[in-house]
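J.: Sequence first, predicted coordinates after that:
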Amino acid sequence: MRPRSAEQIQALDIAATAFTEENCIDFSVAGSAPTIDAERRRGRGAGLNMSGRFEKQAREIFDDGWETIEDLPPFRTEVQTERARTIITRNESPDISFDRSINPYRGCEHGCIYCFARPTHAYMGMSPGLDFETRLFAKPNAAELLGRELSKPGYQPKTIAIGTNTDPYQPIERKFAIMREVLEVLDRSNHPVGIVTKSALVLRDIDILGRMAERGLVKVALSVTTLDRKLARAMEPRAATPERRLSAIRGLAEAGIPTSVMIAPVIPALTDSEMEAILEAAHDAGATEAGYILLRLPLEVSPLFRDWLLRERPDRYRHVMNLLRSMRGGKDYDAEWGKRFKGAGPYAQHLGRRFTLAAKRLGMNARRRKLSAESFAPPLNGGVQLSLL
């Protein structure tokens, strides 16, 4: 066991002072947690599996000379069921458009290296690294809980956001179908919902979504980070390819479901040059609205992303991080409300201007559809005690 320190995280920048293959190999020697063997993490996004920030001690795997490390098995997806006590999560953040959300799963098998939700796995005593994408939690009682919560006296309906933390259509949804059950409850209750996903699996539920769209109850956003299939495979190893996401936009739009594209995140000096191309491709597929979010690197996401950059794009490391810090007040991340999603400074303003002009040219965001909660009817079988009057 080795104690961790802030210097270990800062060593990432020291390791990147020059961009040679030797620097990348010596990256783990520079003081950070060692990168997991490539064969053990094949098909995963993170290269590290450091302990969470709440743990008193940190554990690192290293070869003690007996070569037993070569016998360790590859990381496989494990799913535990969680009997949640509540399902609607509330927030009071002034810079987001919703005040409630649902997360059918904890962790996400998509393995997106930049995922800002990774630090939440530390609350489970697990690593925001490889644990986040391999040790997952499913909430099979989500639909039941939702029915109960919607039936509570005094409940005031507003749009519920799904997919803001982890993807509700990640691969394990094929087996558990929790998201479909949640949609069935919302459909019966005439309750509005906004969905964000990277998965073409959303087309499976087009029957429910189509019915809800006719009543102004649903909007779906597909997140498209890059059109480069090779880059997407490296950054988002188990998410749908860019082509399949665009195909999902087309399928939803043709079914009359309001569809938008989220360029999230925009990574300076890596994907930001694709902003206009992504908007054009999504518009051609039928998306009528669009948005973007600048790369966010809170807590453990920063070392994970920087490790990935040194492995996958070492020649871009300094350029990416320098531009990002120029928009984050010299830091990897600034969580200040109003700045965290778009950044600040000249480069951030330039990105915003590019997005606005491209969206306007394509006629996107000209008319944003608002979801309606006027027809909401609490579920009759919500499990809430009935009145005796």
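T.: Perfect, thanks for sending it.
J.: hey, let's count contacts and neighbours off CA atoms from now on
T.: Will do.
J.: State the three-state secondary structure for Gly194.
T.: strand (DSSP: H, G, I helix; E, B strand; the rest coil).
J.: Surely it touches Gly216?
T.: No: between Gly194 and Gly216 there is no contact under CA atoms under 8 Å: 11.0 Å.
J.: Next, the contact list for Arg328, please.
T.: Contact partners of Arg328, counting by CA atoms under 8 Å, 6 or more residues apart in numbering, are Asp334, Gly343, Ala344.
J.: Out of those, which sit inside strands?
T.: The strands, defined by DSSP state E, take in nothing from the contacts of Arg328.
J.: So between Gly194 and Gly216, which is more surrounded?
T.: Gly216 (21 against 18; other CA atoms under 10 Å).
J.: list the buried ones in the strand of greatest length in the chain?
T.: Scanning the chain for the strand with the most residues, using DSSP E, yields strand 259-266. For strand 259-266, a neighbour-count test (16 or more other CA atoms under 10 Å) marks Thr259, Ser260, Val261, Met262, Ile263, Ala264, Pro265, Val266 as buried.
J.: ok, and here's another one to check against it:
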Amino acid sequence: MKTRGTGLNPNNRFQPITTDRQVDDGWHRDPSDEVCPDSVATEVTDEQVRTTISRNQSPDVPFDQSINPYRGCEHACIYCFARPSHAYWDLSPGLDFETRLIAKPNAARQLRQELDKPGYRPSPIALGVNTDAYQPLEKERRITREILEVLTEYRHPVSIITKGALILRDLDLLSELAAQGLCSVRVSLTTLDNDLKRRMEPRTAAPATRLKVLRELTNAGIPTGIIIGPVIPFINDQEIESILEAAAGAGAQQANWILLRLPLELDELFQDWLQRHFPQRADHVMNRMRDLRGGQSYNARFGERMSGTGPYADLIRQRFNRKARAVGLNQIDHEPLRTDLYRRPGGEQIALF
């Protein structure tokens, strides 16, 4: 499928019956799609949500609250760990994840109600974790923008991870938040190779554009960093040093990395992608992944799922840390995002314990 991450649409783990959408007979093409007229059309369904803030207790992530304005992601990254979550909506983690999206038009209104609850205590909200808050759909729907407007009004801390250049549209809000110590942004930068980007992340911003995003965010006074995520053995791992050098040159202050994760249906999807794009090294990649995961394609154990184990994981860590030090990344510990400025409209201050 041109401009899509996968042509597979396997049944999800909860549904034994599936619809085969792999045949490219032109039926699903959208002639009005000016960006990608030769691709399966994107379908969007609205969901009226009852709650906006999701909470987690994972020791592997630096936040306990997040907001996802959308379900599914048109960026179509083949490696996306969020693909299996589409199964909860009786949809496939394959092509459905990229083409059958769910938008939350009442998210900002619902967020305001949650922040107004007397018992709410502020802590940083990660915006766009399970799917990118600045995927192409956001240009039309503006749900992320509406959420940021609420967070700005309430002086609520927020962190953002994105591959989308559309984030620059919201520089006014992000700058206002950052000036008060309420905002930070991480750009996911997985490769500097345009051809690999096209295969791996078809509808994301180009590498040079992401570096431009870093420069403009930094110039606007917003704390920025990058995530090399995922690191894929024999696919993009050789770029670690060059990515870090380019990110530092673009103004990033922080960097970290995440090893490829293949939970549930993602294992089949990624291996199919490997066979189509890199058949000569597909077995080599998967053998190394099993070495990193205790003999399996994936190990979900906390403390190991993000980085793997064994000599190769240690080598990646050493290479990353050495180069990050050399280019001046991770040298300054940024202050935690502030929570003491939180207010409800009308001037009510909240007592923090």
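T.: Alright, I've got the coordinates. Remember, predicted model here, so these are calculated numbers, not experimental data.
J.: Among the contacts of Arg328 of the first structure, which one is most surrounded by other residues?
T.: Gly343 (27 neighbours).
J.: which residue in the second structure lines up with that one?
T.: Counting by TM-score structural alignment, Gly343 of the first structure lines up with Gly308 in the second structure.
J.: Return the distance of its match relative to Arg281 of the second structure.
T.: To Arg281 of the second structure, Gly308 of the second structure is 20 Å away according to CA to CA, to the nearest Å.
J.: ok, now Pro10 of the second structure?
T.: 24 Å.
J.: Trace Ala287 of the first structure over to the second structure, please.
T.: So, by TM-score structural alignment, Ala287 of the first structure is matched to Ala252.
J.: Who are the contact partners of its match?
T.: Per CA under 8 Å, 6+ apart, neighbours of Ala252 of the second structure: Leu214, Arg215, Thr218, Pro223, Thr224, Gly225, Ile226, Leu329.
J.: Give the aligned equivalent of the second one in the first structure.
T.: If I follow you right, that is Arg215 of the second structure. In the first structure, Arg215 of the second structure lands on Arg250 (TM-score structural alignment).
J.: pretty sure that match contacts His283?
T.: No: under the criterion of CA under 8 Å, Arg250 of the first structure is not in contact with His283, lying 9.3 Å apart.
J.: Show me which of those two is the more surrounded one.
T.: Per other CA under 10 Å, whichever of Arg250 of the first structure and His283 has more neighbours is His283, with 23 against 19.
J.: quick one: secondary structure of the more buried one?
T.: Here His283 of the first structure is helix, with the state taken from three-state DSSP.
J.: that older thread, what about Pro10 and Arg281 of the second structure, which has more around it?
T.: Pro10 (23 against 14).
J.: now do the same end-to-end measure for stretch 101-108 of the first structure.
T.: Taking CA to CA, stretch 101-108 of the first structure runs 16 Å from one end to the other.
J.: same check, this time on stretch 134-154 of the first structure
T.: End-to-end distance of stretch 134-154 of the first structure: 39 Å, with CA to CA as the criterion.
J.: Could you give the residue range in the second structure aligned to it?
T.: By TM-score structural alignment, stretch 134-154 of the first structure lines up with residues 99-119 in the second structure.
J.: What segments of the first structure are strands?
T.: Counting by DSSP E, the first structure has these strands, from start to end: 78-81, 88-90, 100-102, 105-106, 135-138, 160-162, 193-197, 218-223, 259-266, 289-294.
J.: and Glu374 of the first structure, how many neighbours?
T.: For Glu374 of the first structure, using other CA under 10 Å, the count is 12.
J.: Tell me the counterpart of it in the second structure.
T.: Counting by TM-score structural alignment, the partner of Glu374 of the first structure is Asp340.
J.: ditto for Val202 of the first structure
T.: Using TM-score structural alignment as the criterion, Val202 of the first structure maps onto Ile167 of the second structure.
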